[in-house]
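Visitor: Generate coordinates for the sequence data below:
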Amino acid sequence: MTATSTGPVATEMLRRLATLSPTAITLVDESEQHRGHGGYNPAGESHFHLTIESAAFAGQSRVARQRLVYAALGDLMHERVHALSIRATAPGES
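Guide: Sure thing, here's the model as predicted:
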């Protein structure tokens, strides 16, 4: 597992995403790239890019995979994270 974001929000996101038993995961805080845009939080940790691989995504549509991620993150998506781009794959997919 890789996390280039290590703040408290990123740490909590990774903890919650562990429920999907990822075989690979990368979470990048892209908040600074959104300075001056809607949802930007000067404290950071408002915009993320997630790449996650999990057997839980096998046979699931892109939308179903995103729903699994959002369900795992729960209230963080409503209270703290403004934007999350997701690349969710099953093992063996490219």
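Visitor: Only C-alpha atoms from now on, for both contacts and neighbour counts.
Guide: Noted.
Visitor: Determine the longest helix present in the chain.
Guide: helix 62-73 (DSSP state H).
Visitor: Quick one: residues contacting L84.
Guide: 47-50 (Cα atoms under 8 Å, 6 or more residues apart in numbering).
Visitor: compare with the first, here's sequence two:
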Amino acid sequence: MPDPATALSTPVGPVEAAIRQRLAADLTPTSLVVVNESASHAGHRGDDGSGESHFRVEIEAPSFAKLSRVARQRLVNRSLADLLDGHIHALAIRARAPGEAA
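Guide: Prediction:
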């Protein structure tokens, strides 16, 4: 599993940048980590060769308080809907409210 600190020092592609921008704007997170895991899936089904098809998002936002895991994931998916429709093949989501265990 890539180290989030290392992931931040690597070049960010347009899809990853869009994920960060949209989640920041729509959900106002207190913590946001986006990891491009596409290299681990090179040559697999869903790999479009762009290097930006598989992502992991770890997000903490006050808007997740009192919501179920499914409701939280729906908020993230709604924010990224068109990217999920055409650019992102796989998205792992870990969403929590402030104060919840990581």
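Visitor: From the contacts of L84 of the first structure, list just the buried residues.
Guide: 47-50 (16 or more other Cα atoms under 10 Å).
Visitor: biggest separation within these, which pair?
Guide: Using Cα to Cα, the pair of these lying farthest apart is H47 and L50, separated by 10.1 Å.
Visitor: Could I get the full set of strands for the first structure?
Guide: Taking DSSP state E, the strands of the first structure run over residues 2-3, 24-29, 47-53, 83-89.
Visitor: would you turn the ones you listed into a markdown table with distance to G39 of the first structure?
Guide: Formatted as a markdown table, the strands of the first structure follow (distance: least, Cα to Cα, whole Å):
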| stretch | distance to G39 of the first structure |
| --- | --- |
| strand 2-3 | 22 |
| strand 24-29 | 14 |
| strand 47-53 | 8 |
| strand 83-89 | 8 |
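Visitor: which stretch among these comes nearest L76 of the first structure?
Guide: Among the strands of the first structure, the nearest to L76 of the first structure by Cα to Cα is strand 83-89 (10.7 Å).
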